[in-house]
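>>> the sequence and its predicted three-dimensional model are supplied below.
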Amino acid sequence: MRPLEDVRIIAIEQYGAGPFGSLHLADLGADVIKIEDPSSGGDVGRYVVPLQDGEDSLFFEAFNRNKRSISLDLSTSGGRRVFEDLVRNSDAVYSNLRGDVPSKLGITYDALKHLNPKIVCCSLSGFGMSGPRSAQPGYDYLLQGIAGWMDLTGEPSGPPTKSGLSVVDYSGGLVAAIALLSGLHAARRDGVGMDCDVSLFDTAISMLTYPAAWALNSDFVPERTHHSAHPSIVPFQAFPSEDGWLVVACAKEKFWARLADAIGRPELAVDARFNSFATRRANREELTDILEAAFRSDTTVSWIEKLTAAGVPCGPVNTVREALADPHTLARNMLVETEHPRFGTITQVATAARVGSLPPARGRAPARDEDGPEILRNLLGYPETRIRELRESGAFGEHSSAVSPAVIETGDANV
């Protein structure tokens, strides 16, 4: 068995942050049942372009492998009753809604513990379930600005800059997955479930780590650095070469000495201006000018070969396509293939969690409500008459037509 095959999670999730967290749990074997709102066409990720057709998109595929889907309108009495039966047969309710919504929707522990005393209710929202911003929607881009990340990113003379990836969303999803698993462990140990209140805001603030510690305990002012340099370790940054860029990381004194030898300037290692972390930081600009001139004299590939042979931590600044084709990417089996009825064979990146000897599961993302009949009949044991009554009452919505993405309000934590 895979590590989480005995775990069932009801996921009221959409877009990126929430689905990214539960993707890791699904790849590790958890039965993740996505509840998709039929009134909005389900998870908005289904309609993200490019490479989107109907209710399918490669964006949705990237976040929803190995999950099951059921269309359920929780605003109807019938939909609510089905949801409550799922709670009775599950370990966790996982959501990424606005911070004030779980209480209004009745998916907190207090609202569900009478159905299942061990249920774990994990909420991933933009700003959390308390505090002055709890009712505000949260998006990765907003959080990178509010939490100070953009002020630290980019060139000193340039504008505040967002990371090229939705790092707050993805980190928030991972923190939520950790919180959920911790809650499950405690619930199985103690027989009592709980709420897990995780937010993108808290995640982003917590990841300020050592710059926050410096700022909180001294007059240090975190700021953007030239060519993404480390704020205190020199040299530890990107350098332009003759034909591209490379990153050099001298996080130990021995690496600096090796680098000086590799560029043909061994005297720099013992130069009083550069012979320690402190002196190199004090003379950062002078040393950076020397190193930039050296690295511009040869190609990136040549420098990577020389520095690797010398034992200096380094690497090229790859394009996305180059990173995906890197021999180490392939050796680590970080590309996976799934078969899709509309797109054919899809290649995408694997999740990074590796637990035990079994490889992660490899199943495509579900069509909207693809698993509804099986869940109702086999998991919940509903007879056909019961299913028909629920359908006629609107519990499953109008499944026959998708909603245009133009009328869907997109974004994490904003349902």
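On my side now, so go ahead.

>>> only C-alpha atoms for contact and neighbour calcs from this point on.
Fine.

>>> so which residue is dead centre in this protein?
Taking CA atoms, centre = their mean as the criterion, Tyr170 is the residue nearest the geometric centre of the chain, at 1.7 Å.

>>> quick one: residues contacting that residue.
Contact analysis of Tyr170 by CA atoms under 8 Å, 6 or more residues apart in numbering lists 16-17, 20-21.

>>> for the one helix or strand it maps to, buried residues please.
Applying DSSP states H and E as the criterion places Tyr170 in helix 167-190. Using 16 or more other CA atoms under 10 Å as the test for burial, helix 167-190 gives 167-177, 179-181, 183-184, 186-187.

>>> pasting the second one now:
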Amino acid sequence: MKPLEDVRVVAVEQYGAGPFGSVHLADLGAEIIKIEDPRVGGDVGRYVPPYAEGEDSLFFEAFNRNKSSLSLDLATPAGRGVFEDLVKVSDAVYSNLRGDVPAKIKITYDDLKHLNPAIVCCSLTGFGMTGPRSKEPGYDYVLQALAGWMDLTGDPDGPPTKSGLSMVDYSGGFVAAISLLAGIHAARRDGVGMDCDVSLYDTAMGLLTYPAAWHLNAGFTPVRTRHSAHPSLVPFQAFEAKDGWFVVGCAKEKFWQRLTVVIDRPEWAADERFATFADRDRNRDVLIPLLEEIFVQRTVAEWVEPLQAAAVPTARINDVAAAMTEPHTIARNLLVETEHPRYGTVRQVASPVRVGSELPTYRRAPLRNEDADRILGELLGYDSTAVSDLQDRGAFG
């Protein structure tokens, strides 16, 4: 069996953060039943440009492989009835909605425990279900601004800058997946479920880690650094070579000593200006220009190869295309393929979550309502008359 093959999650999810959290569970074998609102055409992720046609998009494919889809209007009594029957046979209800919405549409533990005392209700919201911002919608860009991330990112003379990826959304999805699994574990042990109140705001704040600890305990004020330099380890940053950019990182004294040999400046290892972490940090304005003058004289390959041979942390700064063809990407089985009726073979990156030695299998993201017959008939035991009646009463839109 796959690691999570005995887990069933009813997912009232949409767009990015929520589906990103559950796709890793799906890859591990969990049954993720996506509830898609027929009034709005299902998950909005189906329509994200630029690679979108009809109800299919490559964006949706990246977040929803290995899942099932059921169109269900939770605002109707009939649709609500189907949802409640699903709760009875599931381990968790997972959602990513505005903070006040789970209570409003009655998908919290107190709303559902009479149906299934062990149900886990994991709500990933923008700002959480409590606090002054709980009713506000939360988006990655907004959270990067509020949590100080943008102030930390970019060159010193440039504007505050967001990450090139939606890191709050994606990290929030991972946090939600961990919370959901912990909740299911506890519910199976104790027979009692719970709410998991997870938020993007909490996630973004939690990821401030040591800069926050430095500030709270020592008054540290983070500043942006030139060429993505580490705030305290020198050198550890991007450098320009003759034909591109690469990163060199001396996170240990031995790496600095090895670097001085590769750049043909072995005397710098004992130079009182550069000998220790503290010396190099104090004299970074002297050292970095010296290194820049040296590195720009050769190509990236001419630096990366000898640095790697000397076991100094280094890497070419790839674009996305180069990252996809890195030999290590291929060796780690990080590119996967699925077959799609509109797109043909769809290639995408695999989940980084690994459990055991068996590689996951991959199935394309579902068409909207594709799994209705199986869910309603095989799982819930509805016959054709019952399904027809539910349809007439607007359960499925």
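Alright, I've got the coordinates. Values in this document were obtained by computation on a predicted structure and should not be read as measured data.

>>> can you give me the TM-score here?
After superposition, the two chains reach a TM-score (TM-score structural alignment, normalised by the length of structure 2) of 0.99; 397 aligned residues with a CA RMSD of 0.6 Å.

>>> what's the neighbour count on Ala260 of structure 1?
Look at Ala260 of structure 1: counted by other CA atoms under 10 Å, it has 17 neighbours.

>>> Phe274 of structure 1 versus the nearest residue to it once chain neighbours are set aside, what's the distance?
The shortest distance from Ala260 of structure 1 to any non-neighbouring residue, by CA to CA, 6 or more residues apart in numbering, is to Pro266 (4.7 Å). Per CA to CA, to the nearest Å, Pro266 of structure 1 is found 11 Å from Phe274 of structure 1.

>>> so those two - more neighbours on which side?
Phe274 (21 against 15).

>>> wait, doesn't that one sit right on Arg280?
Yes - using CA atoms under 8 Å, Phe274 of structure 1 is in contact with Arg280, at 4.5 Å.

>>> overlap of the contact sets of these two?
Counting by CA under 8 Å, 6+ apart, the shared contacts of Phe274 of structure 1 and Arg280 are Leu287.

>>> and the strand or helix carrying Ala204 of structure 2, what other elements does it pack with?
Using DSSP H and E, Ala204 of structure 2 sits within helix 200-206. Packed against helix 200-206 of structure 2, as judged by 3 or more CA pairs under 8 Å, 6 or more residues apart in numbering; DSSP states H and E, are the following elements: helix 140-146, helix 167-190.

>>> so which of those comes closest to Asp37 of structure 2?
Evaluated over those, closeness to Asp37 of structure 2 peaks at helix 167-190, with 20.8 Å, by CA to CA.

>>> circling back: mean shift between the helix holding Tyr170 of structure 1 and structure 2?
Comparison of helix 167-190 of structure 1 with structure 2 after fitting gives an average deviation of 0.3 Å (mean CA distance after the TM-score superposition for structure 1).

>>> quick one: that helix to chain centroid distance?
The chain centre lies 13 Å from the centre of helix 167-190 of structure 1; the measure is CA atoms, centre = their mean, to the nearest Å.

>>> hmm, back to that, contacts for the helix or strand that the helix holding Ala204 of structure 2 is followed by, please.
Once the chain leaves helix 200-206 of structure 2, the next helix or strand it forms, by DSSP H and E, is helix 209-218. Here helix 209-218 of structure 2 makes contact (CA under 8 Å, 6+ apart) with 220-222.

>>> kindly recompute the last result at 10 Å.
By CA atoms under 10 Å, 6 or more residues apart in numbering, the residues outside helix 209-218 of structure 2 that reach it are 152, 205-206, 219-222, 231.

>>> out of those residues, who's nearest Arg363 of structure 2?
Gly206 (33.5 Å).

>>> my guess is that closest one contacts Gly148, does it?
No - the criterion here is CA atoms under 10 Å, and Gly206 of structure 2 misses it with Gly148 at 11.5 Å.

>>> quick one, which of those two is more surrounded?
Shown here are Gly206 of structure 2 and Gly148; by other CA under 10 Å, Gly148 has more neighbours (15 against 12).

>>> how close does the aligned residue in structure 1 for that one sit to Lys252 of structure 1?
Gly148 of structure 2 maps onto Gly148 in structure 1, with residues paired by TM-score structural alignment. Note on Gly148 of structure 1: its distance to Lys252 of structure 1, by CA to CA, is 28 Å.

>>> what's the first helix or strand after the host helix or strand of Ile288 of structure 2?
Following DSSP H and E, one finds Ile288 of structure 2 within helix 284-295. Per DSSP H and E, the first helix or strand lying C-terminal to helix 284-295 of structure 2 is helix 300-309.

>>> that following helix against structure 1, how far on average?
Helix 300-309 of structure 2 differs from its equivalent in structure 1 by a mean of 0.7 Å after superposition (mean CA distance after the TM-score superposition for structure 1).

>>> roughly how far apart are Ser171 of structure 1 and Val270 of structure 1?
Ser171 of structure 1 is 41 Å from Val270 of structure 1, by CA to CA.

>>> what do you get for Phe20 of structure 1?
To Val270 of structure 1, Phe20 of structure 1 is 48 Å away according to CA to CA.

>>> of the two, give the one with the bigger neighbour count.
Set side by side, Phe20 of structure 1 and Val270 show more neighbours around Phe20, with 26 against 12, by other CA under 10 Å.
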